[in-house]
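Asks: Prediction below, plus the sequence it came from.
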Amino acid sequence: MADILRRHVLLLTVAAVLFSTVPVSNSIPFIVLHGLGDKCSGGVSDYATLLSNLSGSPGSCLEIGHGGHGARDSWFMPLTLQAKLACNIVKNMTELSQGYNIVAESQGNMVARGLIEFCDDAPPVINYVSLGGPHAGVAAPPNKWCHAGPFCAIANFFLKIGVYNDFVQDHIAPSGFVKIPDEKTKYLEHSKYLPKLNNERPDQRNSTFKDRFASLHNLVLVMFLNDTILVPRETSWFGFIVDGGVDTIAVAQLTALYIEDWIGLKALDDAGKVKFVSVPGDHLMIGFDDTVKYVVPYLK
């Protein structure tokens, strides 16, 4: 994922230079949350700078996990802990104290939503832009989209134990949002992150999580039409494979999560606050024009 992001950042670097003289105003600040196997240094920080220059709002990348180890921690730190650490960082950033916006990439959306739903006594998130987020889960285990490198090798080794094994759930971050369609019972019983995030367990639904998510001013869900990473790609819009199905995808509006409004997505949509956006390209390959059209307006 890091390589994909770097390629699209190279395309945007010239634009960042062109807009480098735009003054930053007293606008609402924002943070960018990187994805799996990535870190703040390099491409993601460049993208945050570009967004700041284009919007006139102050922004920065927030490193996943412990400072400087985002690439490693995004793989091996459980999402519950990633969200907790991000919560503590945000609460100590005085510039965010009156509220802030979020732009999140891929797995970073799991941390972003943890900030929105789980972070107590935190400044409010106002606008949230999701780029290729696995909101409804992914149907294929992470080893199907990781083929090379030491992190992948270690992750794939442990995933052979089984994605819903407690050890895997506690040590391989992406396992926290894997939802294998024909193993729904195992998923609800043993997955340690996404069922809580989406209020999927009937006896554990938390109205506070729903109220916090529904309080967003704008939710922008960007799906990449040629996404080869997220299975299915419609998970970026909270869509997923029909229970017991193989290839049939239920759009968000036909899922129980939406119809019964477990997290406030329907309430947001009914209020006209959800933007379902599709852009061409593979995972995270968002172009300059689409960045200007779909991301920047929600940072001003």
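Replies: Now that the structure is in, tell me what you want to look at. Numbering: from 1, shown residues only.
Asks: Every contact and neighbour count from this point should use C-alpha atoms.
Replies: Fine.
Asks: Quick check: the residue nearest to the spatial centre of the chain vs L33, distance?
Replies: The centroid of the chain falls nearest to N109 when counting by CA atoms, centre = their mean (1.2 Å). For N109, the distance to L33 equals 7 Å [CA to CA, to the nearest Å].
Asks: This protein: helices as residue ranges?
Replies: 2-18, 45-55, 70-76, 79-91, 108-118, 150-159, 166-171, 184-190, 194-197, 207-214, 256-259, 265-270, 288-294 (DSSP state H).
Asks: structure B:
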Amino acid sequence: MVFHRLLLLTSSLLLFSSETIGSPVLQLLAPQPRPLVIWHGLGDTYGSPGILEFISLVQDVHPGIFVHSIHLDTDLKEDQRATFYGNVDEQVDLVSEQLANITELEEGFDAIGFSQGGQFLRAYVERYNSPPVHNLITFGSQHMGISDIPGCRPWDLVCQLARRAAMGGVYSEWAQKNLVQAQYYRDPARMDTYLSSNHFLTSINNELAATANNTYASNLSSLSKLVLVLFLRDDTVVPKESSWFGSYAVPDDKALHNVADKTIVPMRLQPLYLQDWIGLRALDERGDVLLETCPGEHMQVTRDCWEPLVKRFVGGATTKYVVPDREVLLVQR
């Protein structure tokens, strides 16, 4: 109802203007689905068969939708390597420039982040958000970091080398600048070391009062919807509740440090949430944070899981009114 009233008001104002000053009558363009941006996960590439198939299926759901798959290198092997090696702050900066130079995205877009691509897209929203993200969906992402470095497939040499280097010195200066997973490794048993060494996750979660950025909160809370998807049988992301902004509690000196004895601190009990360091609480209290699940293991994104979310939160129609030689007016729903 509000949309239709806004539409009628916009039309009336423009028609009145054209009649009184002799400008050409406005032109109504056909509604188009809002564009979509995808950021793939660890070990994947922007043009892998799985990503290309997913894009095709999304285009079946929303005919005519423009989809951009983020790349850190146009060479597929180098793009895959960049999921293991690189400075994440620099990668997010590179992506912000990439998105700003795509004409189809200039009015904004919806976004889907797979695994680590989810927290990287959140970093984009908090730090740049120009062009702006409308709805953000993250699948199995590590918003509160990981407390273990996942294992690798036997034949994946690049992964094995990165994992070995990370396990050998995850909080070393070199690892925190060059190993992607190390930059969101958050060990609750070594919180002081994490807070003093980490540059990426502590930043996007505003965990350091001395460097806190209020823009992050205003940008994240500008989202229409933040959809957080957790995989119920995820044993790759440790703990899996990180996908919902959960984390292991910081142990006291007498606590046992095995997984069975660790307590999960859920999103709404996190200091990050309670003190609203990044705008998550404001977004949630509006009813715009949705906690969803997929039944399988990490990144087993079945159609039954992703399709209802893509139908609801991707590709909302955009309607444009154009007056020749004048600024384009945009009404979205």
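Replies: Perfect, I can see it now. Treat the numbers as computed from the prediction; the structure is a model and nothing was measured.
Asks: After superposition, what is the TM-score?
Replies: The TM-score (TM-score structural alignment, normalised by the length of the first structure) is 0.87; 274 aligned residues with a CA RMSD of 1.6 Å.
Asks: Let me know which of the helices of the first structure is tucked in deepest.
Replies: helix 108-118 (a mean of 26; mean count of other CA atoms under 10 Å).
Asks: can you tell me which residues contact the residue nearest to the centre of the first structure?
Replies: By CA atoms under 8 Å, 6 or more residues apart in numbering, the contact set of N109 of the first structure is 33, 35, 130-131, 133-135.
Asks: Give me the buried subset of the residues you listed.
Replies: Neighbour counting by 16 or more other CA atoms under 10 Å classes 33, 35, 130-131, 133-135 among the contacts of N109 of the first structure as buried.
Asks: So which of those residues are in strands?
Replies: Among those, DSSP state E puts 33, 130-131 in strands.
Asks: Where does stretch 14-27 of the second structure end up in the first structure?
Replies: On the basis of TM-score structural alignment, stretch 14-27 of the second structure is assigned to no residues in the first structure.
Asks: Kindly report the same for stretch 88-103 of the second structure.
Replies: The aligned range for stretch 88-103 of the second structure is 79-94, by TM-score structural alignment.
Asks: Quick check: closest non-adjacent residue to the aligned partner of S52 of the first structure in the second structure.
Replies: Under the alignment (TM-score structural alignment), S52 of the first structure pairs with Q59 of the second structure. For Q59 of the second structure, ignoring the flanking residues on the chain, the nearest one in space by CA to CA, 6 or more residues apart in numbering is I65 at 5.9 Å.
Asks: My read is that that neighbour contacts P35, right?
Replies: Yes: with contact defined as CA atoms under 8 Å, I65 of the second structure counts as touching P35 (5.8 Å).
Asks: any common contacting residues for those two?
Replies: G315.
Asks: Same drill for the two, tell me which one is more crowded.
Replies: Neighbour count, other CA atoms under 10 Å: between I65 of the second structure and P35, P35 has more, with 26 against 20.
Asks: any idea how far L136 of the second structure is from the more buried one?
Replies: Here P35 of the second structure is placed at a distance of 12 Å from L136 of the second structure (CA to CA).
Asks: Now for the two: what residues contact both?
Replies: The overlap between the contact sets of P35 of the second structure and L136 (CA under 8 Å, 6+ apart) consists of D110.
Asks: Can you get me a residue count around the equivalent of M285 of the first structure over in the second structure?
Replies: Alignment note (TM-score structural alignment): M285 of the first structure maps to Q300 of the second structure. Using other CA under 10 Å, the number of residues around Q300 of the second structure comes to 15.
Asks: show me the contacts for Q300 of the second structure.
Replies: Per CA under 8 Å, 6+ apart, neighbours of Q300 of the second structure: 231, 294.
Asks: Can you find the partner of V295 of the first structure in the second structure?
Replies: Aligned counterpart of V295 of the first structure in the second structure: V310 (TM-score structural alignment).
Asks: my guess is Y128 of the first structure contacts V222, does it?
Replies: No: counting by CA under 8 Å, Y128 of the first structure stays clear of V222, with 10.9 Å between them.
Asks: Please say which of these two ends up with more neighbours.
Replies: Just comparing Y128 of the first structure and V222: by other CA under 10 Å the higher neighbour count belongs to Y128, 28 against 24.
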